[in-house]
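**Student:** Sequence and predicted structure, then a few things I'm wondering about:
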Amino acid sequence: MLITGANEHRESVIKLLDSAKLPAQDLPVSLDSFFVAIEHDEVIGVAGLEIYGNYGLLRSLVVLPGYQNQGIAGRLVAKVEDFAGQNNLKAVYLLTETAFGYFNRKGYEKIIREDVPVPVQASTEFSHVCPVSAIVMKKELI
């Protein structure tokens, strides 16, 4: 399995997000900070990072059902976090309705929306796409 940049795989990323009922309509024009997992020339997973000043927003993490529970999501999250670190981000935030336990095991802590930096709060994920009921999580980067 190969983890690589997502720019050349936009259509596959959109198809994968749609299949998982995750938002794709607000994807950035450039997917420079999105990564895909590829197996047999097929995109089987994706994870993205939106950058807002010194902070990142982890979004769009999905792995095809037939490839789940094989560590692919973990490798994608690690790639996003590594990218965030290389770009000197202070923390990564995310919203989840279904994966609190997963991200908690990855070192993310539940926080309240008001503790999220204003630029991240202004993102479409926070302001329009994800419901208010979504759990907000944060991971400090060293």
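**Tutor:** Arrived safely.
**Student:** okay, CA-based contacts and neighbour counts for the rest of this
**Tutor:** Fine.
**Student:** Find the residue at the geometric middle of the protein.
**Tutor:** Arg59 (2.6 Å; C-alpha atoms, centre = their mean).
**Student:** hang on, that one packs against Ile51?
**Tutor:** No. Between Arg59 and Ile51 there is no contact under C-alpha atoms under 8 Å: 10.9 Å.
**Student:** Who are the contact partners of the residue nearest to the centre of the chain?
**Tutor:** Ala47, Gly48, Leu49, Glu50, Leu94, Leu95 (C-alpha atoms under 8 Å, 6 or more residues apart in numbering).
**Student:** Included below, for side-by-side comparison, is a second structure:
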Amino acid sequence: MRAHIERYVVARDNAGLLGCAGIEQYGSVGLLRGLAVAQRARSAGLGELLISTIVADVRQRGVESIVLRTTSASAYFARLGFAPITTSEMPRALLPLTEFPPGNTAEGIVMQTAL
């Protein structure tokens, strides 16, 4: 995994950590590893800012789509342009990764967006 880590973005203020997001690159596919925003910073657009910062960076590195798995934020990511995908739609570069169970199961929904 360490060889694929491309970018982590962290937002802070004087009181500490506000949010972070991370992405790994597998050829032309980005795998969003995480997005977290502190409770005190939610509803201010910080999550969207973190995602857009990462997207701008990986787009320049040749990433053409981003995939993620979520257990609780599918509606949020849908608003950002992500759509659920099935195992048959999974980019080949991600198929060897063990965190993607077959289909959209209770372990989460797999989503993708084209850049």
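**Tutor:** All right, it came through fine. Predicted, not measured: the structure shown is a model, and the values here were computed from it.
**Student:** quick one: TM-score?
**Tutor:** Overlay of the two chains. TM-score (TM-score structural alignment, normalised by the length of the second structure): 0.85; 112 aligned residues with a C-alpha RMSD of 2.2 Å.
**Student:** Can you list which of the contacts of Arg59 of the first structure carry over to the second structure?
**Tutor:** With both residues aligned by TM-score structural alignment, their matches' C-alpha atoms under 8 Å, the contacts of the contacts of Arg59 of the first structure that the second structure also has are Ala47, Gly48, Leu49, Glu50, Leu94.
**Student:** Select only the buried ones of these in PyMOL?
**Tutor:** Buried members of those, defined by 16 or more other C-alpha atoms under 10 Å, are picked up in PyMOL with:
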select buried, resi 47+48+49+50+94
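**Student:** Now do the same contact list for Cys20 of the second structure.
**Tutor:** Taking C-alpha under 8 Å, 6+ apart, one finds Tyr8, Val9, Val10, Ala11, Gly34, Leu35, Ala36, Val37, Leu50 in contact with Cys20 of the second structure.
**Student:** Residue in the first structure paired with it?
**Tutor:** Cys20 of the second structure maps onto Val46 in the first structure, with residues paired by TM-score structural alignment.
**Student:** How about Ala83 of the second structure?
**Tutor:** Checking TM-score structural alignment: Ala83 of the second structure goes with Glu109.
**Student:** What strand or helix carries Thr18 of the first structure?
**Tutor:** In this structure residue 18 of the first structure is Asp, not Thr. helix 10-19 (DSSP states H and E).
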